[in-house]
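[1] Quick one, structure for this:
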Amino acid sequence: MSDIGIITFLLIALTFVISYRGFKDQSFYYKYTFEIDKILIYKDYKRLITSGFLHISWMHLIFNMLSLYIFSYNVEAYLGSFKFLVIYFSGLIGGNLLSLFIHRYHDDYSAVGASGAVCAVIFASIALFPSMQIGFFLLPISFPAWVYGLGYVLFSIYAVRSRKDNVGHDAHLGGAIIGMVVAILMHPSSIMENYRPILLIITPAAVFLYIIITRPHLLFVDNNFFNRHYRNVTIDQKYNIAKHETQQEIDRILDKINTKGMASLTAKERKALEKFAEKK
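    Predicted structure coming up:
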């Protein structure tokens, strides 16, 4: 094995060992999973990392590690082992932070898996080598990497909003975007060489992230996840959620005034500010 592959091998081996321990020992598993209340209430921030070394099943584990093995070599060889590790853990933490933000009011939400970190490596590879071909298992077809990346981002946006399954699509999307951005920062010339495919992938993701940060109530509409979490909350909880979202909007408007002046406000922003002032 070359020196380049050692880091990937160690990550895969460590993930297999820890995941296997989690399969056999439930107390160990639940001690290190990603859980909203454990992180936000008890400040157990290590779970943002440790959850990436646990998996729910052998299939989940093998698929993630096989994907990591396939895409890791080019990134590690091109950027070096240290930068490869930075991308991996940035994707792991960044993906979990996005998931934490989206599910911050859902204290029963939990997740495990290296998918955010693996997506970071995959999208770092796409940013650096957008023309490489990506195939699918057992199918005699392949696509340019940037086509796969765009399709994956669009599907993830749909999946995050529809919430029709228990897959952590938000962590996948967060990890993917972080991986691409960090790779570009590490190798700035890639944005000049590959700006078209990079912009095609980044733009819908950036718009979606802006929406969920500034208009989080638009995330879950008429789907099972929404029905389970928002239609059963108390009046006080609904009030607090609405109050928090309003305060975020006012903070954004005030920040805009501070940087660009009152003249920069739209009619809608002026109306929101006036309405807020009247209530106060």
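[2] contacts, neighbours, all on C-alpha from now
    Will do.
[3] Find the residue at the geometric middle of the protein.
    The centre of the chain sits closest to G174, judged by Cα atoms, centre = their mean, with a distance of 1.8 Å.
[4] Now do the contacts for that one.
    For G174, the contact set (Cα atoms under 8 Å, 6 or more residues apart in numbering) comprises G91, G94, G95, N96, L97, L98, S99, G116.
[5] go again using 10 Å as the cut-off
    For G174, the contact set (Cα atoms under 10 Å, 6 or more residues apart in numbering) comprises 90-99, 116-117, 119-120, 153, 156, 205, 209.
[6] Please, which helix or strand holds the nearest residue to it once chain neighbours are set aside?
    In this structure, G174 finds its nearest non-sequential neighbour in G95, 4.1 Å apart by Cα to Cα, 6 or more residues apart in numbering. According to DSSP states H and E, G95 maps onto helix 81-102.
[7] Return the set of buried residues in that helix.
    81, 84-85, 87-100, 102 (16 or more other Cα atoms under 10 Å).
[8] I have a second one here; can you model it like the first so I can compare?
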Amino acid sequence: MFSITIVILILTCIISFTAFSNQKVINDLIFYPPAITQRNQWYRFITNGVIHADIAHLAFNMFSFYMFGEFVEKYFMALFDERGKILFITMYITALPVCLIPTYLQNKDNYHYRSLGASGAVSAVVFAGIFLDPTIKIGLLIIPPIIPGFIFGPLYLILSAYMAKRGGDNINHSAHFWGAVWGIVFVIITCLLLTRFNPITNFLFQVKNYFS
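    Model (predicted):
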């Protein structure tokens, strides 16, 4: 039986590859704020996450998602038992609209703005993993996994916030930032409401032990 991570990955790849050669699919699914504002096409908050600009964009997102998705999904299963799978997919799906709310508010009448890709949801999964295991080693492309998550995380957030403010590179850094924040918030809320596990205490304990 496939994991939720693999199912999401396969579906995203199938739809993305279909969209590469079909502009209508892209137009129908892409995040386009005026279509939401004027035609109430709220589904675009979700569907933009299953299409990508090109193969490189898709590959980077799905590789990052796979590397952390399997880990986070199993961690959720350990924390929440059978509810873990439902909560994992809930985190992923809710991250898609949550990460785009600031973007929508800034561009709801901007006819020139479009956004696509699963980056916000992937960021949520990555940062959920970092929050649950802050000493996990992370690398970037040619850089081997040598940076602990609790150092990588703040650097990533600072850079994303800076790049979002600067703009001009056709990348929705705001979605990356808010997706990452949502991953952490989701873990805190669900753990405190549904388990006796305190993820904040666990995070601080692991970071402290790292320097011991």
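[9] tm score of chain vs chain?
    Taking TM-score structural alignment, normalised by the length of structure 2 as the basis, the two superposed chains have a TM-score of 0.87; 195 aligned residues with a Cα RMSD of 1.8 Å.
[10] Just to confirm, what residue in structure 2 is aligned with the residue nearest to G174 of structure 1?
    Residue correspondence to structure 2 (TM-score structural alignment): G95 of structure 1 is matched to C99.
[11] what do you get for L139 of structure 1?
    Taking TM-score structural alignment for the superposition, L139 of structure 1 sits opposite I143 in structure 2.
[12] Pretty sure that match sits in a helix.
    No: the assignment for I143 of structure 2, made by DSSP: H, G, I helix; E, B strand; the rest coil, is coil rather than a helix.
[13] how much space between it and M163 of structure 2?
    21 Å (Cα to Cα, to the nearest Å).
[14] Comparing those two, which shows the higher neighbour count?
    M163 (17 against 9; other Cα atoms under 10 Å).
[15] Translate that one into the numbering of structure 1.
    Under the alignment (TM-score structural alignment), M163 of structure 2 maps onto A159.
[16] and the spatially closest residue to its match that is not a sequence neighbour, how many residues sit next to it?
    Nearest residue to A159 of structure 1, sequence neighbours excluded (Cα to Cα, 6+ apart): H169, at 6.4 Å. Counted with other Cα under 10 Å, residues neighbouring H169 of structure 1 total 23.
[17] show me the contacts for H169 of structure 1.
    95, 99, 115-116, 153, 155-161, 163, 175.
[18] Please report how far the counterpart of it in structure 2 lies from F88 of structure 2.
    Aligned counterpart of H169 of structure 1 in structure 2: H173 (TM-score structural alignment). Distance, H173 of structure 2 to F88 of structure 2, by Cα to Cα: 23 Å.
[19] can you give me the helices for structure 1?
    Remark: helices assigned in structure 1 by DSSP state H are 3-24, 26-32, 36-40, 47-50, 58-79, 81-102, 115-128, 145-162, 169-186, 189-193, 195-214, 224-229, 235-260, 267-279.
[20] can you list those in JSON lines and add distance to I134 of structure 1?
    Shown next, in JSON lines, are these (distance: least, Cα to Cα, whole Å):
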{"stretch": "helix 3-24", "distance to I134 of structure 1": "20"}
{"stretch": "helix 26-32", "distance to I134 of structure 1": "33"}
{"stretch": "helix 36-40", "distance to I134 of structure 1": "35"}
{"stretch": "helix 47-50", "distance to I134 of structure 1": "28"}
{"stretch": "helix 58-79", "distance to I134 of structure 1": "10"}
{"stretch": "helix 81-102", "distance to I134 of structure 1": "20"}
{"stretch": "helix 115-128", "distance to I134 of structure 1": "10"}
{"stretch": "helix 145-162", "distance to I134 of structure 1": "6"}
{"stretch": "helix 169-186", "distance to I134 of structure 1": "16"}
{"stretch": "helix 189-193", "distance to I134 of structure 1": "19"}
{"stretch": "helix 195-214", "distance to I134 of structure 1": "15"}
{"stretch": "helix 224-229", "distance to I134 of structure 1": "32"}
{"stretch": "helix 235-260", "distance to I134 of structure 1": "41"}
{"stretch": "helix 267-279", "distance to I134 of structure 1": "45"}
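[21] Let me know which of those is tucked in deepest.
    Of all these, helix 115-128 has the most neighbours on average by mean count of other Cα atoms under 10 Å, namely a mean of 30.
[22] residues in structure 2 aligned with that helix?
    The aligned range for helix 115-128 of structure 1 in structure 2 is 119-132, by TM-score structural alignment.
[23] Quick one: distance of the matching stretch to the chain centre.
    5 Å (Cα atoms, centre = their mean, to the nearest Å).
[24] Show me what A13 of structure 1 lines up with in structure 2.
    Using TM-score structural alignment, A13 of structure 1 pairs with I10 in structure 2.
[25] For its match, give its distance to I51 of structure 2.
    12 Å.
[26] Could you do Y66 of structure 2 as well?
    From Y66 of structure 2 to I51 of structure 2 the distance is 17 Å (Cα to Cα).
[27] now swap in C99 of structure 2 and tell me
    16 Å.
[28] ok, now L194 of structure 2?
    L194 of structure 2 is 33 Å from I51 of structure 2, by Cα to Cα.
[29] Those two: which is more packed in?
    Comparing L194 of structure 2 with I51 by other Cα under 10 Å, the one with more neighbours is I51, at 27 against 11.
[30] if I line the two up, what does the more buried one land on in structure 1?
    So, by TM-score structural alignment, I51 of structure 2 is matched to L54.
[31] Contact partners for the closest residue to its match other than its chain neighbours?
    Excluding the flanking residues, the one nearest L54 of structure 1 by Cα to Cα, 6+ apart is S19, at 4.5 Å. Shown in contact with S19 of structure 1 (Cα under 10 Å, 6+ apart): 13, 25, 28-29, 51-58, 61, 112-113.
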